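**Q** output the structure for:
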Amino acid sequence: MQVSVESTSALERRMTVGVSVERIETEVNKRLQQTARRAKVPGFRPGKVPMSVIRQRYEDAARQEALGDLIQSTFYEAVVEQKLNPAGAPAVEPKSFEKGKDLEYVATFEVFPEFTVGGFESIAIERLQADVADADVDNMLEILRKQNTRFEVAERAAENGDQLNIDFVGKIDGEAFAGGSAKGTQLVLGSGRMIPGFEDALVGAKAGEERVINPTFPADYQNLDLAGKTAEFTVTVNSIAAPQLPELNDDFFALFGVKEGGLEGFRAEVRKNMERELRQAIKSKVKNQVMDGLLAANPIEVPKALISNEVNRLRVQAVQQFGGNLKPEQLPAELFEEQAKRRVVLGLVVAEVVKQCELKPDDARVREMIQEMASAYQEPEQVVAWYYKNDQQMNEVRSVVLEEQVVDTVLQKANVTDKAVSYEEAVKPVEAPQAA
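**A** This is a model prediction of the structure:
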């Protein structure tokens, strides 16, 4: 087997492979002999068909099969011999494909980039420091009460926060428009569910009252036919219900699985959950900064094949998340290319950190992470046992732990600044950058 390799770009390789005619004929003959043992040809007993007849009937198919298998096997042999690491399937183009002659083909493919990760010292990290104060727990109790608000019929004028049952008919220039009418709709005033001005105009209304209001659709409204236009809505208020916050009592605590300990026991459980959320939020923000820093300090070119594969994965995820009748391939690739490239680069960089620093998942940290996740459930011991019986889930946890070890490795050399903040600021999600 003869092999030559040409670099056509930083990552693309053009490999020419020559396979001797003797090797080809050996493979063809193997297949013909196998065929001869089972072929059924009229006038001959199975296994007794002359090879000349077998060759006449089956040689073309045997040769095609042999050539396909030879290209596959010799490509693998060649990349091993040349110490190449293909990043995807090759595009194969035969150069010489004639019977009785050597086979020669060209395989064009991309290879994984070879690089060394560095620049940890240039990465700046702001690590937040926060505690869960009593006031934070008080605030969380109020949030939980509001999330469990009940509404009771009120014999008074509507106020912000009330839930109204309404019928409405909307018109523009005297003509009803699609989606502008409904009956029996439940609307909480002040929720911002309707277009600006709609809910405000119903404050002070009473049950049984009909009001005509004239709100204006925003200029950036998703329906361009309505954007910027003023509508006339005739609204009938069927009923008004006032919000009733639940009392902090045993019945309320039981909704969250706390059946003993009273208020203090419930506060302790809420605080424990908030502290877990706080740890995760701080850890996540540090990790994001480390990953951003690794990307900035280690710009690398990545194979287009890997980006394309990641784009396809993101397409499938998008269809699964949003449903509908779309097929993944109908979603434009450019919607996912930037995210796909970031994922691919990060995957390669993180893998190289693991390799260079000889990192392996720490078993103690794996168990600690599983126990942390299990603590959010009613019977944590069963959750821990389930993880240890599920190889796929265990591998996912090990991957997360390994990423955390990568973060720790970078933090040992990075420029880390601690910043004291409130609980609210620490757990607040980082806003995504606005597109230019």
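
**Q** alpha carbons only for contacts and neighbour counts from here, please
**A** OK.

**Q** and the longest helix along the chain, how far out from the chain's middle?
**A** Across the chain, the longest stretch assigned as helix under DSSP state H is helix 262-297. Taking the mean of its C-alpha atoms, helix 262-297 sits 20 Å from the chain's own mean (Cα atoms, centre = their mean, to the nearest Å).

**Q** would you do the same for the sequence below? I want to compare the two.
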Amino acid sequence: MNISREQVDALNAVVTVAISKKDYADNVEKVLADYRKNANIPGFRKGQVPMSLIQKQYGKAVLVDEVNKLLQTSLNDYLVEEKLDILGNPLPKITEDFNWDKDDFTFEFELGLAPEFSVDLAAKSKVTKFEIEADDKMLNEQVERIQKQYGKMIPQDKVSEDDNIRGTFTNEEKGINNSTVITLDIFNDKKVAKKFIGKKVGDVVSLDTKGLFDDDHKLMDYLKVDHDDVHGLDVEVAFTIEEINAIEKAELNQELFDKLFGEGVVTSIDEVKAKIKEDAEAQFAQQADQKFLNDVIENLIENTKFELPATFLKKWIQNVGENPLSIEQAEEEYAKSEKGLRYQLIENKIIADNNLQIQFEDLKSHTAELIKKQMAQFGQLNPSDEEVEGIVARVLSNQEEVKRLSEQVMSEKMLDLFKEKVNAKVKKVNYQEFIKEMYGE
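**A** Presented below is the predicted three-dimensional model:
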């Protein structure tokens, strides 16, 4: 057998595999001998069927099967030995007049090769790393929210300015049907709030969504409208009042502090605010990190220049599925997947260049932290190491979970690397400013 490669250009090659009779003859003969031992053909005892008859009945199919097995094995071994970094899979070149009656065969395969390129993480970029601060306005609002949450609800016959109103927003055309609790200070226009004053349970208030809130994103919270639909949404919604309550705010005293944070953990309103600030900024940091990671990825895709074997990849996409695609369908699929493929190549390059590896201990530690957080949500604040380790072992026995968690660990390693090496501008913002930055508005 002989395998050779013709380099068409930097991104395309053709591999030729020449197979002669001596490469496959022994395997074909062995398989046919096994067929003969087990063949049940009328007029012959088992194992006594003439080989010529076996050859006539099964010879061609066995030959094709054994040649294909040999072909796949030898081609795969060649790609490994030559250390060829290919995209997709080798595509066989179709030969219209291929003849299986010959003794020697030649097969050709098209290859799409991964491009060579470099990734400069320290290059000048427009990426911004946001640091989100919980400002005084947010802290005061959170304290007031806590006072209302732990306060006393007093049912009311009519809506007054500071009441809590439970009801349902509806709009049949847009499929809006969301039950929620509102206060009148959420509306952007005081005229809208006045529509509610004096209303009773069962009354319906009609509202225009355009300009209803100071930030259109609040439509996502109160009406459960998708982000893509909130901007410029201009429909009429009905709010049906179902319950009206005045709130007698809870006192800011030690009893409330102990209920919130545990006995003696905080002893003053300043300490309460410090605790709220710490917890809020920890959550904000996760959101800021995710945006930073996404922005770095977008920046790398945009600024890391390399060519792809596009013609080959479109052809591969066209033929790789169970049902072949049309040229137009393959073009469309390639357009959808090109960006993802580019980042996959960039990511692999970064991982190799920086020797990023996932050790089993990394995976165990990451899984244990996730489990502890989940247990804390259900009130189990101090689980034993033995208990956590048992759950970790069960989780990591599932290969799908191992794959998912490995991706999370690698994402964290990439984030740490980007924080260290990417040339980003640091910008401090409050949460509302961050939301506007995040959505590009």
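
**Q** which parts of the longest helix of structure 1 are buried?
**A** By neighbour count on 16 or more other Cα atoms under 10 Å, the buried set for helix 262-297 of structure 1 is 266-267, 269-272, 274-275, 278, 281-282, 285-287, 289-295, 297.

**Q** how about stretch 166-182 of structure 2?
**A** For stretch 166-182 of structure 2, the neighbour count (16+ other Cα under 10 Å) marks 166-170, 176-179 as buried.

**Q** which one of those residues sits closest to D101 of structure 2?
**A** I176 (68.8 Å; Cα to Cα).

**Q** that closest one against T168, yeah?
**A** No: taking contacts as Cα atoms under 8 Å, I176 of structure 2 lies outside contact range of T168: 9.3 Å.

**Q** re the thing from before, max pairwise distance over the buried residues of stretch 166-182 of structure 2: which two?
**A** Most distant of the buried residues of stretch 166-182 of structure 2, by Cα to Cα, are R166 and I176, 16.1 Å apart.

**Q** I'd like the next helix or strand past the longest helix of structure 1.
**A** Counting by DSSP states H and E, the next helix or strand C-terminal to helix 262-297 of structure 1 is helix 304-322.

**Q** buried residues, the biggest strand by length in structure 2. List them.
**A** Secondary structure of structure 2 read by DSSP state E shows that its longest strand is strand 236-248. Within strand 236-248 of structure 2, the residues scored as buried using 16+ other Cα under 10 Å are 237-247.

**Q** one more: stretch 306-313 of structure 1?
**A** 306-308, 310-312.

**Q** ditto for stretch 105-120 of structure 2
**A** Result for stretch 105-120 of structure 2 [16+ other Cα under 10 Å]: buried residues 105, 107-115.

**Q** turn these into CSV, including secondary structure and distance to K339 of structure 2.
**A** Compiled in CSV, the buried residues of stretch 105-120 of structure 2 are given as follows (DSSP: H, G, I helix; E, B strand; the rest coil; distance: Cα to Cα, whole Å):
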residue, secondary structure, distance to K339 of structure 2
F105, strand, 39
F107, strand, 33
E108, strand, 30
F109, strand, 26
E110, strand, 23
L111, strand, 21
G112, strand, 17
L113, strand, 17
A114, coil, 15
P115, coil, 15
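
**Q** please report how far F434 of structure 2 lies from T183 of structure 2.
**A** The gap separating F434 of structure 2 from T183 of structure 2 is 24 Å, by Cα to Cα, to the nearest Å.

**Q** who has more neighbours, those two?
**A** F434 (22 against 14; other Cα atoms under 10 Å).

**Q** my read is that the more buried one contacts A134, right?
**A** No: in this structure F434 of structure 2 lies outside contact range of A134 using Cα under 8 Å: 11.2 Å.

**Q** counting neighbours, what do you get for the residue nearest to K21 of structure 2 when sequence neighbours are not counted?
**A** With sequence-adjacent residues excluded and distances taken as Cα to Cα, 6 or more residues apart in numbering, K21 of structure 2 is closest to D103, at 5.2 Å. Residues lying near D103 of structure 2 (other Cα under 10 Å) number 12.

**Q** just tell me what D103 of structure 2 corresponds to in structure 1.
**A** Under the alignment (TM-score structural alignment), D103 of structure 2 maps onto K101 of structure 1.

**Q** all the helices of structure 2, residue numbers only.
**A** Counting by DSSP H, the helices of structure 2 are 21-38, 51-81, 136-149, 190-194, 218-222, 227-230, 254-261, 269-303, 310-320, 327-353, 360-377, 385-395, 399-421, 431-438.

**Q** pick the most deeply packed of those.
**A** Highest mean neighbour count among those (mean count of other Cα atoms under 10 Å): helix 310-320, with a mean of 18.

**Q** helices and strands around that one, which ones?
**A** strand 86-92, strand 105-113, helix 327-353 (3 or more Cα pairs under 8 Å, 6 or more residues apart in numbering; DSSP states H and E).

**Q** now with 10 Å?
**A** Counting contacts by 3 or more Cα pairs under 10 Å, 6 or more residues apart in numbering; DSSP states H and E, helix 310-320 of structure 2 is packed against strand 12-19, strand 86-92, strand 105-113, helix 327-353.

**Q** and of the ones you listed, who's closest to D77 of structure 2?
**A** That would be strand 12-19 among those, by Cα to Cα, at 12.0 Å.

**Q** what angle do that closest one and strand 105-113 make?
**A** 160 degrees (axes from the mean of the first three to the mean of the last three Cα atoms, to 10 degrees).

**Q** what angle do helix 51-81 and strand 12-19 of structure 2 make with each other?
**A** 150 degrees.

**Q** measure V117 of structure 1 to L346 of structure 1 for me?
**A** Taken as Cα to Cα, the span from V117 of structure 1 to L346 of structure 1 is 11 Å.
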